[in-house]
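# 3D model of this:
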Amino acid sequence: MTLHSPSFRLDDYRALITGAGRGLGLAIAEAFAASGAKVILCARSQNELEVAAQRIKDAGYCADILISDVSDVESFARKVQKLDGIDILVNNAGTNRPKPLNQITFDDYDSVMNINVRALYFATQAVTNQMIKDNRKGSIINISSQMGHVGAKNRTVYCASKWAVEGFTKAAAVELAPYGIRVNTICPTFIETPMTEHFFKNIQFRQEVMDKIPLGRLGVVDDIVGAAVFLASNASSLMTGSSLVVDGGWTAQ
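Down below sits the predicted model:
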């Protein structure tokens, strides 16, 4: 008797991951490659990308690079048009400038919203336009946050950006479903990455975060990559317009 099990394999899929030079983006790219995908790592830094891609190749997998600033949405779209067909897009590039509401500047607002919302929106547009043109079904994975479901002090702009990502994801999922393109989010709690490392040097802040996580620990990138592989694979083939909240119980309270 042969038992049926859902496939988490990504064999022959081509996956584009933004913000993939390090941290969570690189970890997702490595997990996709190990699951059989041909990955394209996208970021601004050529040296960082070359090192990351070589690391994947040295492990025996397929990796290419795309040097691009996703906030330059027109340039990014032109580069996407030159790529071979894409099956999976992970919108991982993001930023944050935590400050009290009354200290937020126009530059703070524009910086966060331009990367977290505008760039993500038009990256999705560029890739799904090509998917539709090529008649390719696929999966769009937007890296959102638990802060797309709750609020927190010093996070007004970041929360605004991630709530926007959640709303965009649901609307895009409905619009793209007839083409067989799924759109979902992953919503992590605080993850220890190079981007967050300096925040956790503040002992008071670290303790405040820990007090909000019932499981009693910060997240690490390995906590997120499984969710990414699931959403990229056929194991989640009926899932679209949804959020995978990987937060240690933060939003359950």
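# only C-alpha atoms for contact and neighbour calcs from this point on.
Will do.
# burial of Tyr109, as a residue count?
Tyr109 is flanked by 17 other residues according to other Cα atoms under 10 Å.
# again with Glu175
Glu175 has 13 nearby residues by other Cα under 10 Å.
# now Ile143
26.
# can you map out the strands along the stretch 51-200 of the chain?
Taking DSSP state E, counting those that start in this stretch as the criterion, the stretch 51-200 of the chain carries its strands at 63-67, 88-91, 138-143, 181-188.
# Contacts for the first one, please.
Going back to what we said before, that points to strand 63-67. 33, 38-46, 49-50, 53-54, 56-57 (Cα atoms under 8 Å, 6 or more residues apart in numbering).
# which among the residues you listed end up buried?
Buried residues within the contacts of strand 63-67, defined by neighbour count using 16 or more other Cα atoms under 10 Å: 33, 38-44, 49-50, 53-54, 56.
# related to what we said a few turns ago, which ones among the contacts of strand 63-67 lie within strands?
Lys38, Val39, Ile40, Leu41, Cys42, Ala43 (DSSP state E).
# before we move on, the earlier item: let's have the strands of the stretch 51-200 of the chain in JSON lines, adding distance to Arg78.
What follows is the strands of the stretch 51-200 of the chain, written out as JSON lines (distance: least, Cα to Cα, whole Å):
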{"stretch": "strand 63-67", "distance to Arg78": "12"}
{"stretch": "strand 88-91", "distance to Arg78": "16"}
{"stretch": "strand 138-143", "distance to Arg78": "19"}
{"stretch": "strand 181-188", "distance to Arg78": "21"}
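# Now show me the structure for the sequence below, then we'll compare the two:
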Amino acid sequence: MYKVQEVARIAGVSVRTLHHYDSIDLMKPSNKGSNRYRYYSDEDLKLLQQILFLKELGFSLKKIQEIIKNGYEAEYAMARHIELLEQKKFRIEQLIDNARMTQNEFSSGEPLSNEQRFAAFSIRHTPDRIDLYQKPEIEVSVKGDLENIKDETSMLEASSPQAAKPEKEAEDLEEIDREANRIYSAVAGLMNLPADAPEVQEEMAAYYHLLDRFYECTPNMFRNLANLYANDSRFSRTIDQHGDGLSNYLKDAMHVHANALQHA
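Presented below is the predicted three-dimensional model:
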């Protein structure tokens, strides 16, 4: 058990913050001594880590309370943290690049176009939606994965939203499902190669066009789907049936293809 001062030191927060979390029932200590001292367990510290992740992502304390009280599952939430932090990282990297281009404009006198000047600012923050942390009750198969791409990507898209394509007929979905399985199996057989190998990227091009048939795909959407496949066990379990570690390898290969498209 840890005293409040120890928890504050370990986590880098103030004692006042911990007292406040206790007072609003966000994170209460496991025990309070007869001397009214607060004592925290390792499980309490695990919860505190989750709270700090959510704060870092811009959630208010009120929304954090709602998330934690509404069927919160730490393993599922961690995958969401990673996805949203990667989006935040991407936006910050684009803003840094934009600042450097502007700095170069001052020093070189070479003007930027207005499109270049504001491109990084058009990348939206992911809204602090608590529903992102509500774990679906059903498992997702490869076909279910494809059928739910529209919902998942609309959450993850970091640039302007795209219009959904018309609903697909059942036969079309079956064809997409078969092609997805073919690509997964083909890529599983190429995992001895680097992710940027031409043979692998040929399959990534096929996969990109496959997804684009169902939903208007963008390079950033493709990248975020790659993160989802690797970090969310609903998807990785299905994909890894084609080859151990395929979901992580697929993520790397999809990132390579998305970067190539973005810089084409």
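# Please state their TM-score.
The TM-score (TM-score structural alignment, normalised by the length of structure 1) is 0.25; 116 aligned residues with a Cα RMSD of 6.4 Å.
# in structure 2, which spans are strands?
2-3, 31-32, 38-40.
# Could you provide those strands in JSON lines, with additional columns for distance to Ile68 of structure 2 and mean neighbour count?
Output for the strands of structure 2, formatted as JSON lines (distance: least, Cα to Cα, whole Å; neighbours: other Cα atoms under 10 Å):
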{"stretch": "strand 2-3", "distance to Ile68 of structure 2": "22", "mean neighbour count": "16"}
{"stretch": "strand 31-32", "distance to Ile68 of structure 2": "20", "mean neighbour count": "14"}
{"stretch": "strand 38-40", "distance to Ile68 of structure 2": "18", "mean neighbour count": "19"}
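# Reformat those strands as a markdown table; add distance to His257 of structure 2.
Formatted as a markdown table, the strands of structure 2 follow (distance: least, Cα to Cα, whole Å):
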| stretch | distance to His257 of structure 2 |
| --- | --- |
| strand 2-3 | 48 |
| strand 31-32 | 52 |
| strand 38-40 | 47 |
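# picking up where we left off before, ok, so of the ones in strands among the contacts of strand 63-67 of structure 1, who is nearest Ala228 of structure 1?
The nearest member of these to Ala228 of structure 1, counting by Cα to Cα, is Val39 at 13.4 Å.
# Does Val39 of structure 1 touch Gly25 like I think?
No. Here Val39 of structure 1 does not reach Gly25: they are 11.2 Å apart, not a contact under Cα atoms under 8 Å.
# quick one: which of the contacts of strand 63-67 of structure 1 is nearest to Ala227 of structure 1?
Using Cα to Cα, these come closest to Ala227 of structure 1 at Ala33, 14.8 Å.
# All the helices of structure 1, residue numbers only.
23-34, 46-58, 73-81, 106-113, 120-134, 156-176, 203-211, 222-232 (DSSP state H).
# Please identify the most buried of those helices.
helix 23-34 (a mean of 24; mean count of other Cα atoms under 10 Å).
# Tell me who's in contact with the closest residue to Leu120 of structure 1 other than its chain neighbours.
Nearest residue to Leu120 of structure 1, sequence neighbours excluded (Cα to Cα, 6 or more residues apart in numbering): Asn91, at 6.0 Å. Taking Cα under 8 Å, 6+ apart, we find Asn91 of structure 1 in contact with Ile17, Thr18, Gly19, Leu120, Ala123, Thr124, Ile140, Ile141, Asn142, Ile143.
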